[in-house]
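Colleague: Here's my sequence, what's the structure:
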Amino acid sequence: MVEAITAVRARHVLVDGAFRPATVRIGGGRVTEVAAYDDGRHDPGALDLPDSARLLPGVVDTHVHVNEPGRTEWEGFATATTAAARGGVTTIIDMPLNSVPPTTTVEHLRLKQHVAAEKARVDVGFWGGAVPGNLADLRPLWEAGVFGFKCFLAPSGVDEFPPLTPPELDAALTEIAGFGGLMIVHAEDARVLDEAPHPPSRAYADFLLSRPDRAETDAIRRLLDGARATGCRVHVLHLSSARALDLLAEARAEGLPVTVETCPHYLCFSAEDLPDAAPQFKCCPPIRDRGNRDALWGALVDGVIDCVVSDHSPSTPEEKGRGDGDLQQAWGGISGLQVGFTAVADEAAARGIGLEQVSRWMAPATADLVGLGHKGRIAVGADADLTVLDTAAPLDVRAADLAHRHPISAYDGRRLAGSVTHTWLRGEEPTAGHLLTREAAA
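Modeller: Alright, predicted model coming up:
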């Protein structure tokens, strides 16, 4: 890999939402010019990409669980950001859990920033957390530079990050609306989950019954009511159930300030094809059926869903294998940071959806969600965060070859039609990322 570049030429450069031949010039870590392809012939040292290569903006993944400090044995900034760079991801926004302590106070944020500063290979920003009892911490966290606040409406899986009750959610939405912040929500309803059957079982079908669509639709309806009452901007995390799409489309038509994401695993897998006793496919909310998957793709194309993020949520093999195949006991999370972009591009191509669409969902849309206007696009003045997807270089995913801390992947054994061959952060090989704050994004 070239360590640093001042110009790169390609027949297929994604500019303003479309591919065209171009020479991209770089100086001071930014794009200084997007010139004609033939102009690059006069640039000494310009890198020429093969005709099979697509030059794209680096992916901005706004949903990553790095888990450091406190659960570094689950992942950590060194391994997570290495995996990100290898997968074309140049910016991540770290979730406020499952680290210990969680990012629920400014003191805890400073601790996480200190740890990340020494280890991050790509740029890293941080979400804050909204939990019972930290209402007074939300504004200070916002002023300290977090990009918004995550909450759960059902148990998170870790005791140090409990869910908000309905009155606590309303109070947090009111507080966050008061300073123009953003609430991002794991939208599953605790009551619905409690009422669902959840016997010990190795069968994926039984696990799916334990996380019904209604858990998502009820929680999203409650969240939209809160947004309507308070005016708070809200974002629905990792939408799994297509049955919520009508609710969300109606909310958008009404003018509510709501955005929505989904994840590669919901777009690339279907419940009918998943083996039993295979916890690498377990996540919450769950992977649902083929018709549901098709509907999520349709909602992306139609603009009801705004963006695609990894929800990279790894754990140790011991946690993932807890219960010896009992899916009720295994940790629920999918490790997809390194191959998520490539997997979505592969699935999209099979559906006749262009790579320019995939990039839009995974770079400018996510950058815009958190106000990083200088990320996620190839444009003069933007950070020269670039990645190359080569359609002539198929990828056979092997979990053991991934840079994630543990060789566990739902994508293990999957053959993808292209692979990431280059990634640059501000025009250089990713070795030392910057810490991002909301102020820097303005």
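Colleague: Only C-alpha atoms from now on, for both contacts and neighbour counts.
Modeller: Will do.
Colleague: so what's residue 423 up against?
Modeller: Listed by CA atoms under 8 Å, 6 or more residues apart in numbering, the contact set of residue 423 reads 58, 85-86, 88-90, 385-388, 429-430.
Colleague: So which residue is smack in the middle of the chain?
Modeller: residue 309 (2.6 Å; CA atoms, centre = their mean).
Colleague: any idea how far residue 80 is from it?
Modeller: As judged by CA to CA, to the nearest Å, residue 309 and residue 80 stand 15 Å apart.
Colleague: Return the list of helices and strands in contact with whatever helix or strand residue 80 lives in.
Modeller: If you go by DSSP states H and E, residue 80 is part of helix 77-86. Counting contacts by 3 or more CA pairs under 8 Å, 6 or more residues apart in numbering; DSSP states H and E, helix 77-86 packs against strand 419-424.
Colleague: how far out from the middle of the chain is the lengthiest helix in the chain?
Modeller: As assigned by DSSP state H, the longest helix anywhere in the chain is helix 213-230. Centroid separation for helix 213-230 versus its chain: 22 Å, with CA atoms, centre = their mean, to the nearest Å.
Colleague: The structure of the following sequence is requested for comparison with the preceding one:
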Amino acid sequence: MGDGQLRKVLGELAAMDALLVVHTEDAAELAEPRGPGNGALLAARPPRAERRGLERVIAAARLTGGRAHVAPFAAAECAAMLAAARSVGVRVSAQTSPHYLCLPAEAAPDDDPDYRCRPPLRSDANRAALWRALLDDAGDGDTVASVGSGHRPGTGVAAVRWLLPALWTAARRRALGLADLSRWTAERPAALVGLSAKGAIAVGRDADLVAFDPDAEQQVPPGGGPYTGRRLAGRVLATWVSGQETAPGRLANGTAAGPGGGALLPGRS
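Modeller: Below you'll find the model as predicted:
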């Protein structure tokens, strides 16, 4: 999308106070990987691609007053740009994903496609900086506002079953609590997109609930994507969608889930 088209889209969305969710890797800064491995992918998609794309989004949002949300946000060096833009009233925010918070590039076997995603996993130093951006409570405290699953079977990390235990394992090491996870994964995303019935346990809200044992430990079996073989804290015991309990491999309406056994959530009419 060119700059003119980006401004036009954001201008139209601003008139509706609607949100543009944007992947900010600039295609002009990307290259074809020089090999099939994860290292080649990382070299072909450098942080400057995210930085250049974010510069364009911030400029368009500043001119139009539109709301833009970066998803996914992986290059931690761009957090300062987000914070600076927000400090002068630009309506831009971002979300990261559990694999960027939990899995550094140094731990990714070069030939394992389970670790392959776009943007790619970055360094352990970048991972630590992402945590700092997520935990930064200066100002409005939501420059990197939320954590989305980043679940993309076929073209990215596919491990939705293990995302909550993985995120909880990393959060608990930092003396954080379940309230923090709830804020990042439910409260803030719901508020961002205007889903007033979601994001909290309260009278009048949808009864979308999860029973979670934070003290249980489990080793991820084969088929767990990049978390295979890792020992994680926390176990999901049950889930409810709009008050209806789901079962493993079943949807909330009782029908069978798709291939792979994941209990996908049904659409709402």
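Colleague: now what about the TM-score between them?
Modeller: Remark: TM-score between the superposed chains equals 0.87 [TM-score structural alignment, normalised by the length of the second structure]; 248 aligned residues with a CA RMSD of 1.7 Å.
Colleague: What's the match for the residue nearest to the centre of the first structure in the second structure?
Modeller: When the second structure is aligned by TM-score structural alignment, residue 309 of the first structure is paired with residue 148.
Colleague: Which residues are in contact with its match?
Modeller: Residue 148 of the second structure neighbours (CA under 8 Å, 6+ apart): 72, 95-98, 185.
Colleague: In helices, which of the residues you listed appear?
Modeller: Going by DSSP H, the helices hold residue 98 from the contacts of residue 148 of the second structure.
Colleague: mind giving me a markdown table with the contacts of residue 148 of the second structure and columns for neighbour count?
Modeller: Formatted as a markdown table, the contacts of residue 148 of the second structure follow (neighbours: other CA atoms under 10 Å):
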| residue | neighbour count |
| --- | --- |
| 72 | 23 |
| 95 | 25 |
| 96 | 25 |
| 97 | 20 |
| 98 | 21 |
| 185 | 19 |
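Colleague: Nearest to residue 173 of the second structure among the contacts of residue 148 of the second structure?
Modeller: Within the contacts of residue 148 of the second structure, distances to residue 173 of the second structure taken as CA to CA reach their minimum at residue 98, with 14.4 Å.
Colleague: What's that closest one aligned with over in the first structure?
Modeller: Mapped onto the first structure by TM-score structural alignment, residue 98 of the second structure lines up with residue 264.
Colleague: My read is that residue 92 of the first structure contacts residue 64, right?
Modeller: Yes. Shown here, residue 92 of the first structure and residue 64 form a contact pair, counting by CA atoms under 8 Å, at 6.6 Å.
Colleague: So for stretch 274-284 of the first structure, what gets flagged as buried?
Modeller: By 16 or more other CA atoms under 10 Å, the buried positions in stretch 274-284 of the first structure come out as 274, 276-284.
Colleague: what does stretch 183-193 of the first structure give?
Modeller: In terms of neighbour count (16+ other CA under 10 Å), stretch 183-193 of the first structure has its buried residues at 183-190, 192-193.
Colleague: what's the answer for stretch 342-350 of the first structure, then?
Modeller: Buried, per 16+ other CA under 10 Å, within stretch 342-350 of the first structure: 342-348.
Colleague: mean per-residue distance, it to the second structure?
Modeller: Here the mean offset of stretch 342-350 of the first structure against the second structure after fitting is 0.9 Å, by mean CA distance after the TM-score superposition for the first structure.
Colleague: and for that stretch, what span of the second structure is it aligned with?
Modeller: So stretch 342-350 of the first structure sits over residues 165-173 in the second structure, by TM-score structural alignment.
Colleague: Can you get me the centre-to-centre distance for that stretch and its chain?
Modeller: That offset, for stretch 165-173 of the second structure, works out to 15 Å (CA atoms, centre = their mean).
Colleague: now what about it, what contacts it?
Modeller: Stretch 165-173 of the second structure is contacted from outside by 98, 101-102, 177-178, 181, 214, 227, 232-236, using CA under 8 Å, 6+ apart.
Colleague: Quick one: neighbours of residue 62 of the second structure, just the number.
Modeller: Residues near residue 62 of the second structure, counting by other CA atoms under 10 Å, number 20.
Colleague: Just give the closest residue to the aligned residue in the first structure for it, not the sequence neighbours.
Modeller: Under the alignment (TM-score structural alignment), residue 62 of the second structure pairs with residue 228 in the first structure. Closest residue to residue 228 of the first structure apart from its sequence neighbours, by CA to CA, 6 or more residues apart in numbering: residue 256 at 6.5 Å.
Colleague: got it, and residue 113 of the second structure?
Modeller: Among residues not flanking residue 113 of the second structure along the chain, residue 38 sits closest, at 7.6 Å (CA to CA, 6+ apart).
Colleague: And the one you found, how close does it get to residue 58 of the second structure?
Modeller: Shown here: residue 38 of the second structure relative to residue 58 of the second structure, a distance of 30 Å by CA to CA.
Colleague: Looking at the buried residues of stretch 183-193 of the first structure, which are in helices?
Modeller: Per DSSP H, the subset of these in helices is 190, 192-193.
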